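> Just a sequence and a predicted model for now, questions to come.
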Amino acid sequence: MAASNYSLKVNRDLLDPNFESYKLSLDPLPTYKVELDAAVEELKLKDDQYTLEHMRAFGMFNYLHLDYWYEDSILFVDCKGRVLSLSVTLDTAMGKPKEVYCVPAVVSRQHEDHLCASLSLTSATWAALSDGSGRLYLLRTGKRGDGAHTKWEPLFSEDIGDPFILLHSISHVQAGVHIMEVLLLRIQKDSEESKGSGYFVCLEWITVQNSAGPGQEKRYEVRKRRVLRGKSVPHYAAVEPQGKGLMLASEKPFVFTHVDGRPVVQPDPEPMEVDKAEPLYFWQQTEEGITISIRMPKGVSKEKVEFELSADKLRVGVAGFPSLLEGQLFAPVDPTACTWSMKNDSSLQVTLQKLSEGPVWPELVVGNRRGELLMSEEQAALLHERLTHLTSDDLSGTLDEDKPPCNSQELEDCDGFPEDSFSLAHFDGDSLKPTQVVNLGSHQYLFTVDVEPSEMPCLCLRHDVDALVWQPRPEQPRNMWEHIATFNALGYVQASKQDKKFSTCAPNFSYASLCECIRRTFIYRQPSPVETVLFNRKQGRQVGEVAKQQVASLDSDKPILGFRATNERLFILTSSTLFVVKVNNN
């Protein structure tokens, strides 16, 4: 992937440097549950699905789907192939989930390589469905939510290859033609790869459009198929609202490999500066000065040498050719006391006088790596003596008994970050090349959340101890990711939860929540004004706002399979029960 060319711009107005902590609240959270008629279709990983990527893609799959077009409406697929929908308006009278669609030929899906069924709500009236065996359905749902449970109508059904799960889908109209973009994921085996597990991650971006003419019945068909390949399951993957591009956040880079079955010709890598057999120049230094020997092309006369020197810059070259050595010197020199001369018609000898005697230069020209420093034994011994106080054979150190140094082995697990090159990239849909790449480094991915259905999903990243929510803006190339919300200290809090499985937040950012694998759910509310007068004991100042933490324990010992949040409620799904936790009263 290309070098990072963009950085995320934090909105300082959304940060709270005075945030202290979350205060545990014992206020009860009303919890309701609905017993399911049939178990959720849960995928059990097989012996050959042993890699970390299998676990990320299928073992941590969220089986519960939130309908962002209709408030407090959720959907899931059970083991009978039924798509079930539940809309909550009154918690005390929820009723049972109702069937809106049933995947045909459920028995045919139970072959060796089948995956769990997955659902993606494409628009307010359309949905995409994978049956887990490799067949894609595009369904016209009509109006959903608000008690409307009309049967969904399949207008496209096609077997498109190996089993897959759906990551994202959108619907848009272009030149009067209805188009749907679907992004799906597979984990496949590469028989020719001998390194590692041999598995790779395949993303396929499929465009389906209505090809019917005026007055004809609607007929949808695949217009374009684009395949990307990488080595890690992306944390975030979404198509732009108009299908003009794609965004991915992953620990390993992805590249387009095929379009409509034809291989994509990969461009030749950009030429890189390679190490020469010999350095371009050698240099030595003393406390007073620098001596440089620069290799010159054979046959170059003194008259053709171009030499320019100022107090802080040096340029050496040959007339009519690019400079051999050019840049800013590490420290200032005295130009009037410097000399140069040709030696043996193959090297240029330069003597520089340091303006400040004593300091050792670690490099001659800032950023230039084509030279070699020659150091005498006396100089090496002197340098070693100067640096001895910075090293120790004792991990804990004994420099200052009152203030022991940091020992990396004593850091907490939540202080560590992945070593992989975690990056966020935007791909252009026409050129299939990345246009913006952000090296996220230690900004750990936390979760994805849909805030506005007409926009791309937001992604939440850890910045220092906080959790920052970023809204993609593909229409703004100069500010493609906008910081729109902050959850104070949530980055550190969630990293300390060893049994954490899912995390999310309310679309209005009133609270964030995470759940463990079994039973417990944690809720972290934004700071709110307090009714009584409180003072900070240490600082003696009045506290105007308090952020609360609450814990909800489910009456279940079964693993949590789905976890979604709305502005008022948390929806938690196990294999046999749907729990609804009332968080806010709006």
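Received the coordinates, thanks. Note that the structure is a prediction, hence the values are computed from the model and not measured.
> can we go C-alpha only for contacts and neighbour counts from here?
Noted.
> Assess the claim that residue 145 and residue 68 are in contact.
No. With contact defined as Cα atoms under 8 Å, residue 145 does not count as touching residue 68 (10.1 Å).
> which residues in the stretch 1-150 of the chain form helices?
In the stretch 1-150 of the chain, the segments counted as helices under DSSP state H, counting those that start in this stretch are 52-54.
> Tell me the buried residues in stretch 64-79?
64-69, 71-78 (16 or more other Cα atoms under 10 Å).
> Quote the end-to-end distance of it.
14 Å (Cα to Cα, to the nearest Å).
> which residues touch it?
The contact list for stretch 64-79 (Cα atoms under 8 Å, 6 or more residues apart in numbering) reads 38-42, 63, 83-89, 117-121, 123-124, 144-146, 450-453, 561-566, 568-569, 572-573.
> mind redoing it with 6 Å?
Among residues not part of stretch 64-79, those counted as contacts by Cα atoms under 6 Å, 6 or more residues apart in numbering are 39-41, 83-88, 124, 145, 562.
> Reformat the residues you listed as TSV; add neighbour count and distance to residue 199.
Below are these laid out as TSV (neighbours: other Cα atoms under 10 Å; distance: Cα to Cα, whole Å):
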residue	neighbour count	distance to residue 199
39	15	31
40	24	28
41	20	25
83	22	31
84	18	34
85	24	35
86	24	38
87	23	40
88	18	42
124	19	36
145	21	40
562	22	27
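> what's the first-to-last distance across stretch 440-452?
End-to-end distance of stretch 440-452 (Cα to Cα): 24 Å.
> Apologies, that question was intended for stretch 105-125.
Start-to-end, stretch 105-125 (Cα to Cα) is 25 Å.
> just how off-centre is that stretch within its chain?
On the basis of Cα atoms, centre = their mean, to the nearest Å, stretch 105-125 sits 26 Å off its chain's mean C-alpha point.
> Just the buried residues of that stretch, please?
Those would be 109, 114-124, for stretch 105-125 by 16+ other Cα under 10 Å.
> who touches it?
Applying Cα under 6 Å, 6+ apart, the contact partners of stretch 105-125 are 43, 69, 127-133, 140-143, 165-166, 169-171.
> would a markdown table of the contacts of stretch 64-79 with distance to residue 373 be doable?
Listed next are the contacts of stretch 64-79 as a markdown table, based on distance: Cα to Cα, whole Å:
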| residue | distance to residue 373 |
| --- | --- |
| 39 | 70 |
| 40 | 67 |
| 41 | 66 |
| 83 | 70 |
| 84 | 71 |
| 85 | 71 |
| 86 | 72 |
| 87 | 72 |
| 88 | 73 |
| 124 | 67 |
| 145 | 72 |
| 562 | 60 |
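> Please compare the first structure with the one that follows:
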Amino acid sequence: MKLVEDMPNPIFLDLKPNRLLLDSKFDGYKLSLDTLPIYITPFLNGVDRVGATDDQYSIQHAKLFGLYNCLHGDPFNSNVSYVVDRNWTVHRVAFSNEANTFEPLQEVWNIPTRTEQTMGRHNVNITFPSERYVVVSDGFSTFFIVETGDRSVNESTSWKIVHEQKEIQEHSIHKLGQFTLLDSKMYKSSTHEVFLDILLLRLQNKSDTDISEFLDKHDGEFLAMSANHPFVSKINWLTFKEDAGKWSSDCSRTLLGPSALDYACLEREGSAVLIASENHFAFYHVSNEPLRYTKKSKNVKGTEVEKPDYVWMQNNTEITILFKIPIGARKTDITVDVKPSSICLVYGGTPMLEGELLQNVKSDESVWTINPHSVIDEDNTEDSEPFVSGNLSTLQSQYQSLEIILQKASEVRWEGESVVKGVSSSSQGQQVLDPEAVANIQERLNHLCSDKWNDDPLRTNICDPQQLEDCDCLPADTTSFMRLDKNLQCISHVASLGGHQWLFSARVHGSSIPAMCIRHDVDGLLWQPPEVDNNLLDSWTLEHVGTFSAMGYVQASKQQRKFTACPPDLSYLAICDASKHVYIYRQPHEIGSDLRNRKTGQIISHVSKQHVVSLEPPLEILGAHATDDFLFVLTTQNVHAIRVKEVVDE
């Protein structure tokens, strides 16, 4: 987004891979015929899940519903997950390493708003802010802060609600409506007060009142980014405070962005939100303090400028002046008096333009008319964004244009921002480029460029685009990773992910902040955001912590993939199809003795294995959770535990 007055420039992060974590001699994955032990426990109550309705048709909805993971892994307890059935009962699913079997399924809690479900709700979600608390959302009206006790043991005690939140405070009281729980973090302040930060996502239509008001006030770049998106992503960042066992709302913040989320989480102590998305997000409301930055127009030099009252363009023979007027304005409301050396325009009894013209005109040949389709966009009148007739992506339909055409008395170019001399500050104009002039300039520059792949067929191509595979193509959209700071109320750090295909995210090395895996060349590289306080922002960066060799190619070949996961120790990566098949790719490990390639003579001391697992019966896969020892896979009727670690140790 455009920077505004006094807003600090974000720090741009350069993603530099650690060469020590790259394997230039990687020789592919070898298909293993070893049978992986699979343990199964039935889940016959039916898994609760919903799909998008006819009104939820955006790419944001497709990602949100299509990639929903019904198996909620507990990051504080290995081999423990939770599943919600159709009766909205939360079941604890645990596997015992000692007994090599699933523990009996345990019903730990019933979501109390089951009978209040509404059409179009989002899926139930569970997050784990600490070892003794969870946050549960019902997807349509309420989220709950729940005390669980010690989740590492299979106790008979049930979870207990300590706070129930049905509404949030913004400009006025709004019900949550359809929403998804993204993340939650519990932490202590320097004064030992306990806080809980919760991140919620709502997909809201741009026609909603509060969204349309925000878009009207926001800068033109945000409007342009959201032009192709009927819905915007609205993130509610809520902070709760504990006092004597009771929880109360301490602050609410709202962020807005025009595109779907690939990644969104809170920092460990609630100091920032980390987001990966096609477009930038921005703060647009904070409950207990005003926004620090107000959107204002700025020119390329960064100085504030006034919005023009009209724009005008010229060619050799005429001057065209464009005013924005409300829909419903009639010609009887307008008076235009053009004389050879002056002009007077009055609308509704109020002078809009009056004064001596820069040059003489042919008053008897000058005309004016009302165009019912607005061709003026006040957000496209900045110095950095010249107005041309083809740049109409952010038009505002509540306006129409008044067009005045003045015939020049002589073919002399008019110089200035206004068409009249000595214009008052109440009637500011701006000259923009005429489309014909732009076309003439482009035609004169055609000899410097070509619209062909190779303008000289006899010249050898360095790269033949016909040899590229689908997985080599860069993403059509440029994705950014950004850190939005709570205190700064703006983006503090940003990294461009353009050219790097998004693969997945996962918690690694016990971190509370998920790492994100993106494609670099053919490999999948894991980048870990740091867990630091605000005093170290200058050194805040993304660290390359792991590599899955050739994973860019591997994932591109899996057209039916639905879930991708890896354990905290990064020992393997699993790709789950929409049904039946699971593919497991191990990191290279040493073999008992060196092997020599008979053709090349190369000595091979490490081998990377691939396992293909077929789940029986072949049902739809609804969720996956990877631990160091097991890969847990949820289908419509069973929970499968695939033992991965045991084969490595053999």
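Arrived safely, thanks for sending. Since this is a predicted model, take the numbers as computed values, not measurements.
> can you map out the strands along the stretch 451-600 of the second structure?
Secondary structure of the stretch 451-600 of the second structure (DSSP state E, counting those that start in this stretch): strands at 480-485, 490-496, 502-506, 515-520, 523-528, 543-548, 561-565, 572-577, 581-586, 589-596.
> In the first structure, what stretch matches the fifth one?
Here strand 523-528 of the second structure aligns to the first structure at residues 466-471, judged by TM-score structural alignment.
> what sits up against that stretch?
With Cα under 6 Å, 6+ apart, stretch 466-471 of the first structure has contacts from 458-461, 481-491.
> Try it again at 8 Å.
Contact with stretch 466-471 of the first structure is made by 446, 456-462, 481-492, as judged by Cα under 8 Å, 6+ apart.
> Buried by neighbour count, from those residues: which ones?
446, 456-462, 481-483, 485-492.
> quick revisit: how close does the match of strand 523-528 of the second structure sit to the second structure?
Once fitted to the second structure, stretch 466-471 of the first structure is off its aligned match by 1.2 Å on average (mean Cα distance after the TM-score superposition for the first structure).
> how far is that stretch from where the chain is centred?
Mean-position distance between stretch 466-471 of the first structure and its chain equals 12 Å (Cα atoms, centre = their mean).
> do stretch 353-369 of the second structure as well
Relative to its parent chain, stretch 353-369 of the second structure has a centroid offset of 50 Å by Cα atoms, centre = their mean.
> repeat for stretch 102-115 of the second structure
Mean-position distance between stretch 102-115 of the second structure and its chain equals 32 Å (Cα atoms, centre = their mean).
> Show me which positions of it end up buried.
For stretch 102-115 of the second structure, the neighbour count (16+ other Cα under 10 Å) marks 102, 105-111 as buried.
> which residue in the second structure lines up with residue 66 of the first structure?
By TM-score structural alignment, residue 66 of the first structure lines up with residue 73 in the second structure.
> and residue 248 of the second structure, what pairs with it in the first structure?
Residue 248 of the second structure maps onto residue 221 in the first structure, with residues paired by TM-score structural alignment.
> OK, contacts around its match?
When contacts are counted by Cα under 8 Å, 6+ apart, residue 221 of the first structure touches 156, 208-211.
> Also residue 172 of the first structure?
178-180, 241-243.
> What is the nearest of those to residue 527 of the first structure?
residue 241 (33.3 Å; Cα to Cα).
> Alignment lookup: the closest one to the second structure.
With TM-score structural alignment as the criterion, residue 241 of the first structure lines up with residue 268 in the second structure.
> ok so, going back, would the match of residue 248 of the second structure count as being in a helix?
No. Under DSSP: H, G, I helix; E, B strand; the rest coil, residue 221 of the first structure sits outside any helix and is assigned strand.
> ok so, going back, which members of the contacts of stretch 105-125 of the first structure are positioned in strands?
Under the assignment DSSP state E, the contacts of stretch 105-125 of the first structure contribute 127-130, 140, 165-166, 169-171 to strands.
> Please identify the helix or strand for the spatially closest residue to residue 239 of the first structure that is not a sequence neighbour.
Closest residue to residue 239 of the first structure in three dimensions, ignoring its sequence neighbours and counting by Cα to Cα, 6 or more residues apart in numbering: residue 246, at 4.6 Å. Under the criterion of DSSP states H and E, residue 246 of the first structure resides in strand 245-250.
> Mind reading off the mean deviation between that strand and the second structure?
Mean for strand 245-250 of the first structure is 1.0 Å (mean Cα distance after the TM-score superposition for the first structure).
> got the angle for that strand vs strand 458-463?
Angle, strand 245-250 of the first structure to strand 458-463, by axes from the mean of the first three to the mean of the last three Cα atoms, to 10 degrees: 40 degrees.
> And the next helix or strand past strand 245-250 of the first structure?
That would be, after strand 245-250 of the first structure and using DSSP H and E, strand 255-259.
> which helices and strands does that following strand pack with?
Helices and strands touching strand 255-259 of the first structure, by 3 or more Cα pairs under 8 Å, 6 or more residues apart in numbering; DSSP states H and E, are strand 220-230.
> Mind listing what's buried along the strand it packs on?
For strand 220-230 of the first structure, the neighbour count (16+ other Cα under 10 Å) marks 220-222, 225-230 as buried.
> Same check on stretch 573-585 of the first structure?
Using 16+ other Cα under 10 Å as the test for burial, stretch 573-585 of the first structure gives 573-575, 577-583.
> ok, which pair from the residues you listed is furthest apart?
Spatial extent of these (Cα to Cα) is set by the pair 575 and 583 at 22.7 Å.
> isn't residue 232 of the first structure right up against residue 251?
Yes. Between residue 232 of the first structure and residue 251 there is a contact under Cα under 8 Å: 6.3 Å.
> In JSON lines: the strands of the stretch 451-600 of the second structure, plus distance to residue 212 of the second structure.
JSON lines is the format used below for the strands of the stretch 451-600 of the second structure (distance: least, Cα to Cα, whole Å):
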{"stretch": "strand 480-485", "distance to residue 212 of the second structure": "23"}
{"stretch": "strand 490-496", "distance to residue 212 of the second structure": "21"}
{"stretch": "strand 502-506", "distance to residue 212 of the second structure": "31"}
{"stretch": "strand 515-520", "distance to residue 212 of the second structure": "33"}
{"stretch": "strand 523-528", "distance to residue 212 of the second structure": "36"}
{"stretch": "strand 543-548", "distance to residue 212 of the second structure": "39"}
{"stretch": "strand 561-565", "distance to residue 212 of the second structure": "35"}
{"stretch": "strand 572-577", "distance to residue 212 of the second structure": "40"}
{"stretch": "strand 581-586", "distance to residue 212 of the second structure": "45"}
{"stretch": "strand 589-596", "distance to residue 212 of the second structure": "56"}
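> out of these, nearest to residue 284 of the second structure?
strand 490-496 (9.9 Å).
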